[in-house]
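Trainee: here is a sequence with its predicted model. Questions after.
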Amino acid sequence: MRFALIAAWLACATLSVGATSGFAQERIQVVTTTTDLRSITEAVGGERVAVVSLVPPNMDAEDYQPKPQDVLRLKNASMLVRVGLDYDLWADRLLIQAAKPEISRGGAGYVDASFGIAVLELRGMSVGSGDGHAHGSGNPHYWLDPKNAEIITGTILEVLARIDPAGAASYEANRTAFLARLQAKLTEWEAKLAPLKGMPIVAYHNNWPYFARRFRLDFVDFIETKPGVPPSPAHLAAIVRTMQARNVRIVVREPHEPERDIQFVAGKAAAQVVVLAASVGALPRAADYISLFDVNVEALTVAASQ
């Protein structure tokens, strides 16, 4: 009987210690608008953070319709990380509904990851015709240049250290290790894509200027002239003429983009369609930020070798 009592006391003591330890290690709740920012935030935050993204991995963030549970997620969060540059404007409505100043603009836990980024296609408040993007603040797909992760992670680190000073050293070490891995991969990616330098490519949507600049690729035209508006027959015919004149052999599409028009121009110009992921999770093997580039680089190099 005495042994049974001792065993019961030890079990209770263990549970008590575990509960205390779990409380001491409670993770910082972070909400990101996209899966890309979730992956990058997890790389910096490590085990001290619990990160959830609002936009599912197989959906274009520009077309996302917020859900009621998104407001609750923001209410429970200590930090928000967003793309900015008018890409996730719907997040502003959620922040108003959540009514949590700490993660709203100017709050200690608010992160606009575009801060400090050298923005491409910046036109002030005007939008060029036929550019495929309705963003006066510039093209928002800056995460597709892996070098921009240096700036993004620096901004995230600053805010994490501000709201959790005890974890500052850990966040700094995590960021340093992540950027070292990324730099090694960048050297590998640049070598693999070197044979594609200057090769003309057509894409469905204008998501790729940062990716193209980093790896010296040449996206010569885009099938979608305005977001959400199907291309006209005249525009498709012009695309085919461009492809034939420039000897375009690769047409890029994302998994969620419509296939009909892509297949049409590819067939007319004897080009092959290459599916790339513009965000983490858009393809099964693009499970995190680094593997996102692994998948895209592999797909392009295989296509170029055929």
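Mentor: Nice, thanks for sending it over.
Trainee: going by C-alpha atoms from here, please, whenever you check contacts or count neighbours.
Mentor: Fine.
Trainee: number of residues surrounding Cys275?
Mentor: Check again: residue 275 is Val, not Cys. 19 (other CA atoms under 10 Å).
Trainee: ignore what I typed, I meant Gly138.
Mentor: Using other CA under 10 Å, Gly138 is surrounded by 22 other residues.
Trainee: correct me, but it touches Gly128?
Mentor: No - look at Gly138 against Gly128 with CA atoms under 8 Å: they stay out of range, at 10.7 Å.
Trainee: check contacts around the residue nearest to the spatial centre of the chain.
Mentor: Among the residues of the chain, the one closest to the centroid is Asp36, at 2.8 Å (CA atoms, centre = their mean). Contacts for Asp36 (CA atoms under 8 Å, 6 or more residues apart in numbering) come out as Trp143, Ser279, Val280, Asp288, Tyr289.
Trainee: most widely separated two among the residues you listed?
Mentor: Between any two of the contacts of Asp36, the greatest separation by CA to CA is 12.4 Å, found for Trp143 and Asp288.
Trainee: for comparison:
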Amino acid sequence: MQGGTAMTRRLAAVSVLVAAALAAVLLHPPGAKGEDAGAKHVLCTFWPEYVFALNVADGVEGVRLDILIPPAGGSPHEYQLSPADLEKAARADLIIANGYLEPFMERLVRAFPKTPVVRTADSVALIPNEGTDEHTARRLRWNPHTWLSVLNAICETDAIRAALTRVYPAGARRFLENAAAYQRRLLELRGEMLEASFSFRRRKIVTFHNAYAYMARELGLEVTAVIMEVAGKAPSPARVAEIIERIRRSGGAAVFAEPQFPDRVAKLIAEQTGMKTWVLDPGVTTPPTKDAYEKVMRANLRSLSEALGKR
């Protein structure tokens, strides 16, 4: 009976989504007249995709960008689509997504099967999920936090450029010029981060959640432990004790909180291991301006440099 009840709930949820999607299409059919008639509507699922697309589409009058999950919209891990979101999706000529992090992605694709989707994470070398965390709980094979490597950001920018060119060929030259200019800035940022990382005195870090595997790979760091294994759920006392013991056995590791979550547990772990706490920011709640990614990553670099010290 429990299996049947769960199936009934899933079918009901899908029915609601399909009905809302149909209503959105009827209210906003593709090609509808209005002040943006003739423009291509591009919907980015959340912060990194939107920031990268802002740079690539800068100054291209025939493209209108929108964001599905605004910085104040909560965690992308747990986000649920609203009727207003479905209206945005119904108007979209292209959807730009990470492709692995969004819990609603497959339902969105099923609701709008004719809308092209670019999954930016498919443009990079993915890292498998290990252990039990919020991602493996959703049976995700790969860690989705790809944008926290600058090299990945460069690759994802090019994936966005290619997708925009397919949807709006008239902007191809401007997309190429904009992407090249932005990628040069990102290469400069990556150079700064690599140069600083060469002189880090320590290499071991404890992160608040499993978001920094790509950054660690790029900078030669070791993630000793992850504090919050399940998004939005505080770790158990046993888990906290395990992390403290792991840090002690490893000879010490820098402990990082995140601005999106309370830092009480991170501070407790740091106090028990004789460390301080610093902050690493995935950026998803930062206002999405064209230079937002660079600002967030440089702030992360300052935090890493202070926490890990110089040789």
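Mentor: On my side now, so go ahead. Please read all numbers here as calculations on a predicted model, not as lab measurements.
Trainee: re earlier: aligned to the residue nearest to the centre of structure 1, what sits in structure 2?
Mentor: In structure 2, Asp36 of structure 1 lines up with Pro48, judged by TM-score structural alignment.
Trainee: any idea how far that match lies from Arg91 of structure 2?
Mentor: For Pro48 of structure 2, the distance to Arg91 of structure 2 (CA to CA, to the nearest Å) stands at 21 Å.
Trainee: then Thr8 of structure 2?
Mentor: 30 Å.
Trainee: with neighbour numbers in mind, choose between those two.
Mentor: Ranked by neighbour count (other CA under 10 Å), Thr8 of structure 2 and Arg91 place Arg91 first, with 21 against 12.
Trainee: which one is the equivalent of the more buried one over in structure 1 nearest to, not counting chain neighbours?
Mentor: When structure 1 is aligned by TM-score structural alignment, Arg91 of structure 2 is paired with Asn76. Among residues not flanking Asn76 of structure 1 along the chain, Gln29 sits closest, at 7.0 Å (CA to CA, 6 or more residues apart in numbering).
Trainee: part of a strand, is the one you found?
Mentor: Yes - counting by DSSP: H, G, I helix; E, B strand; the rest coil, Gln29 of structure 1 is located in a strand.
Trainee: contacts only, for it.
Mentor: By CA under 8 Å, 6+ apart, the neighbours of Gln29 of structure 1 are Val49, Ala50, Val51, Asn76, Ala77, Ser78, Met79.
Trainee: check Leu94 of structure 1 too.
Mentor: Taking CA under 8 Å, 6+ apart, one finds Pro66, Asp70, Val71, Leu74 in contact with Leu94 of structure 1.
Trainee: check which helix or strand covers it.
Mentor: For Leu94 of structure 1, the element it lies in under DSSP states H and E is helix 90-98.
Trainee: which elements pack onto the helix or strand that comes right after that helix?
Mentor: On the C-terminal side of helix 90-98 of structure 1, the closest following helix or strand by DSSP H and E is strand 110-112. Contacts defined by 3 or more CA pairs under 8 Å, 6 or more residues apart in numbering; DSSP states H and E place strand 110-112 of structure 1 against strand 79-82, helix 149-163.
Trainee: what do you get if the cut-off is 6 Å, keeping everything else the same?
Mentor: Contacts defined by 3 or more CA pairs under 6 Å, 6 or more residues apart in numbering; DSSP states H and E place strand 110-112 of structure 1 against strand 79-82.
Trainee: which of the residues in the strand it packs on are classified as buried?
Mentor: Across strand 79-82 of structure 1, burial judged by 16 or more other CA atoms under 10 Å covers Met79, Leu80, Val81, Arg82.
Trainee: now do stretch 164-177 of structure 1
Mentor: Residues of stretch 164-177 of structure 1 classed as buried: Ala168, Ser170, Tyr171, Glu172, Asn174, Arg175, Thr176 (neighbour count, 16+ other CA under 10 Å).
Trainee: the second one: which element?
Mentor: Pointing back at Ser170 of structure 1 there. Secondary structure (DSSP H and E) places Ser170 of structure 1 in helix 168-193.
Trainee: how far apart are that helix and its match in structure 2?
Mentor: Once the two models are superposed, helix 168-193 of structure 1 sits on average 1.1 Å from its counterpart in structure 2 (mean CA distance after the TM-score superposition for structure 1).
Trainee: matching residues in structure 2 for that helix?
Mentor: Counting by TM-score structural alignment, helix 168-193 of structure 1 corresponds to 172-197 in structure 2.
Trainee: and that stretch, how far out from the chain's middle?
Mentor: From the chain centre to the centre of stretch 172-197 of structure 2 is a distance of 19 Å (CA atoms, centre = their mean, to the nearest Å).
Trainee: still on that earlier bit, and the angle for the helix holding Ser170 of structure 1 with helix 149-163?
Mentor: Orientation of helix 168-193 of structure 1 against helix 149-163 (axes from the mean of the first three to the mean of the last three CA atoms, to 10 degrees) gives an angle of 170 degrees.
Trainee: and helix 168-193 of structure 1, what does it pack onto?
Mentor: Partner elements for helix 168-193 of structure 1 (3+ CA pairs under 6 Å, 6+ apart): helix 35-45.
Trainee: this completes my enquiry, with thanks.
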